[in-house]
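A.B. asks: using only what follows, build the 3D model:
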Amino acid sequence: ASHIVNAKDAPIGKFPYQVSLNFNDNHMCGGSILDKYNILTAAYCVKKLNQHIYLSYLKVHAGTNFLDVPGAVYDVEDVSLNSQYDEESIDDDVALIHLKNPITYNRLVQPINLVTSDKELEGKSCTLSGWGTTSVNGSISKNLQEIELTVYPQEDCKIAQPKVKDSHICTVTKAGEETCYGDFGGPLVANGVQIGIVSFNPCVLGTPVVYTRVSSFISWISTHLKK
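C.D. replies: Prediction:
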């Protein structure tokens, strides 16, 4: 039996900051719009694309809930990869994608603000959006999905996931199931601000999912924004 998690189709326009990172015409990762020139994602998603030859194959699709509807498509000028990113430890899993041309905002395309303090987040409700798998051995969904989660206590997460550091944040589903869900690089949002970036998702039942903690990287992000 596949463990379908309680993800559901997202209403159109509910996640106007959500983008699909498309490589060579295939959906590869999620990301979020920070401003007209900058997309936030995971280092994991762009680590192989540092050479400029690859960047021409990378496109950012905004303003669409459907992987087969392109929405507004933007070319990539450059990427900033956190130089401390370590694939083994999964630390510092954060990157920025810089666009050649500015994003045009409308009802379906809007930026998301980043969290400034996350002192009070444990146990709070949050929302993950993305096209990730809807079951443990499932495929990606053509429709943007959303799922309600709870921020997991940090100390419990460190016990469940030995790789977890202070610069990570974790979630569990409300039913206590795991969420095998969400694209790498995609946004975790609480109270209208982004608190996490999907970083590693072991897809093991009952295991918390781990995200890059946005508040730990605010200064890195602001230093590397394309102005």
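A.B. asks: hey, let's count contacts and neighbours off CA atoms from now on
C.D. replies: Fine.
A.B. asks: which SS class is the closest residue to Pro187 other than its chain neighbours?
C.D. replies: The spatially closest residue to Pro187, leaving aside those adjacent along the chain, is Ile197, at 5.1 Å (CA to CA, 6 or more residues apart in numbering). Under DSSP: H, G, I helix; E, B strand; the rest coil, Ile197 falls in the strand class.
A.B. asks: what's the spacing between the residue positioned nearest the centre of the chain and Met28?
C.D. replies: For the chain, the residue lying nearest the average C-alpha position, counting by CA atoms, centre = their mean, turns out to be Gly186 (1.4 Å). Distance of Gly186 to Met28, given as CA to CA, to the nearest Å: 11 Å.
A.B. asks: kindly report the same for Ser129.
C.D. replies: 15 Å.
A.B. asks: the two: which is more packed in?
C.D. replies: Shown here are Ser129 and Met28; by other CA atoms under 10 Å, Ser129 has more neighbours (27 against 17).
A.B. asks: what's the helix or strand for that one?
C.D. replies: Per DSSP states H and E: Ser129 is located in strand 125-130.
A.B. asks: against which helices or strands is that strand packed?
C.D. replies: For strand 125-130, the helices and strands in contact under the criterion 3 or more CA pairs under 8 Å, 6 or more residues apart in numbering; DSSP states H and E are strand 145-151, strand 187-190.
A.B. asks: compare with the first, here's sequence two:
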Amino acid sequence: MQVYIWLLFPMAFLLPRKAWSGEIIGGQEARCHSRPYMAYLEIDDGKEISRCGGFLVSENFVLTAAHCNVGEITVLLGVHNLKSKRERRRQVIPVQAKIPHPEYDIMLLQLKKKAELNKYVNLIRLPQAHQRVHPGAKCSVAGWGRTNVDSELLSDTLQKVDVMVMPDAACPYLHYNPSTMLCAGDPHEGKNPSKGDSGGPLVCRGTAQGIVSLVHTRGTCPAVYTRVSTFIPWIKETMKKLQP
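C.D. replies: This next block holds a predicted model:
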């Protein structure tokens, strides 16, 4: 019997920001600091520490998934190996404000101070509003989540995997909405994100086209990503309001 991670959230597609996600399955360790836009989100809910991914879109804004809004968030930039004591270029910045979209699985984090941009920490390009990604496009996703569906262990090093964008009509989820979501992955190869990778970017030709939002628990179906291009007006308006 197939079990889907959103069974815990029966309204997941009616309220997409409730969808959950997680690990890099079938991938490999990313080249050290090859993705300077990646943000590691350490989340403290008062009882335990959890993690999400995110990506730097401005010197003081990180984009992630709204379902990562479950506690106090600290953003780490310039990180590859979480346990390494030699990564002296990493930047640890508390979050000043969390701005989740009221309906969809996308959230902006305003940092308490601007990130220092360099070869280890930098921005990623956002798409134009309502830009479409063509089916068959080869993209990549990265994160510090699980690397094995049979283990709860999370990765200490940044992992990455290449995935292919699927036609909207081929996405197997009942309430899939092509205007706010995109579907990517190869169920035959079992390469997907899934726990700990939520909020990370789906990167296509150097542009953040999606946000890891929802996956099959075993990685055997394509993942669903929040379609970033749909929310460009919201992102720009929100950042403009909060800029000093």
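A.B. asks: now distance to Phe15 of the first structure too, for the helices and strands packed on strand 125-130 of the first structure, in JSON lines please.
C.D. replies: Rendered in JSON lines, the data for those read as follows (distance: least, CA to CA, whole Å):
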{"stretch": "strand 145-151", "distance to Phe15 of the first structure": "9"}
{"stretch": "strand 187-190", "distance to Phe15 of the first structure": "10"}
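A.B. asks: let me know which of the ones you listed is the nearest to Thr171 of the first structure.
C.D. replies: Of all those, the one in closest proximity to Thr171 of the first structure, counting by CA to CA, is strand 145-151 (4.5 Å).
A.B. asks: which bit of the second structure covers that closest one?
C.D. replies: With the alignment judged by TM-score structural alignment, the segment of the second structure matched to strand 145-151 of the first structure spans residues 159-165.
A.B. asks: hmm, who's touching the matching stretch?
C.D. replies: Stretch 159-165 of the second structure has contacts (CA atoms under 8 Å, 6 or more residues apart in numbering) with 24-30, 133-144, 182-186, 191-192.
A.B. asks: can you check stretch 112-120 of the second structure too?
C.D. replies: Everything outside stretch 112-120 of the second structure that qualifies as a contact, by CA under 8 Å, 6+ apart, is 33, 36, 59-60, 78, 89-91, 93-96, 121, 123.
A.B. asks: stretch 191-202 of the first structure aligns to what range in the second structure?
C.D. replies: Correspondence between stretch 191-202 of the first structure and the second structure is established over residues 205-216, with TM-score structural alignment as the criterion.
A.B. asks: so which bit of the first structure is stretch 114-123 of the second structure matched to?
C.D. replies: Residues 102-111 of the first structure are where stretch 114-123 of the second structure lands, counting by TM-score structural alignment.
A.B. asks: how long is that stretch from one end to the other?
C.D. replies: Separation of the first and last residues of stretch 102-111 of the first structure by CA to CA is 12 Å.
A.B. asks: what of stretch 189-203 of the second structure?
C.D. replies: Distance across stretch 189-203 of the second structure, first residue to last, is 19 Å (CA to CA).
A.B. asks: let me see the ranges of the helices in the first structure.
C.D. replies: Remark: helices of the first structure, listed N- to C-terminal, are 43-46, 52-55, 154-160, 218-224; assignment by DSSP state H.
A.B. asks: hmm, back to that, what residues does the strand holding Ser129 of the first structure touch?
C.D. replies: Outside strand 125-130 of the first structure, the residues touching it (CA under 8 Å, 6+ apart) are 10, 15, 18, 30, 144-151, 181-183, 186-191.
A.B. asks: now do 7 Å
C.D. replies: 30, 144-151, 182-183, 186-190 (CA atoms under 7 Å, 6 or more residues apart in numbering).
A.B. asks: that strand against the second structure, how far on average?
C.D. replies: By mean CA distance after the TM-score superposition for the first structure, the fitted strand 125-130 of the first structure averages 0.4 Å away from its aligned residues in the second structure.
A.B. asks: what range does that strand cover in the second structure?
C.D. replies: Residues 138-143 of the second structure are matched to strand 125-130 of the first structure when aligned by TM-score structural alignment.
A.B. asks: go on, stretch 11-23 of the first structure?
C.D. replies: So stretch 11-23 of the first structure is aligned with residues 31-43, judged by TM-score structural alignment.
A.B. asks: name the residues of the matching stretch that are buried.
C.D. replies: The neighbour-count criterion (16 or more other CA atoms under 10 Å) identifies 33, 35-43 as the buried residues of stretch 31-43 of the second structure.
A.B. asks: what is the aligned counterpart of His80 of the second structure in the first structure?
C.D. replies: Matched across to the first structure, His80 of the second structure falls on Asn65, judged by TM-score structural alignment.
A.B. asks: tell me how many other residues surround the closest residue in space to that match that isn't next to it in sequence.
C.D. replies: With sequence-adjacent residues excluded and distances taken as CA to CA, 6+ apart, Asn65 of the first structure is closest to Leu144, at 4.9 Å. The local packing count at Leu144 of the first structure equals 25, with neighbours defined by other CA under 10 Å.
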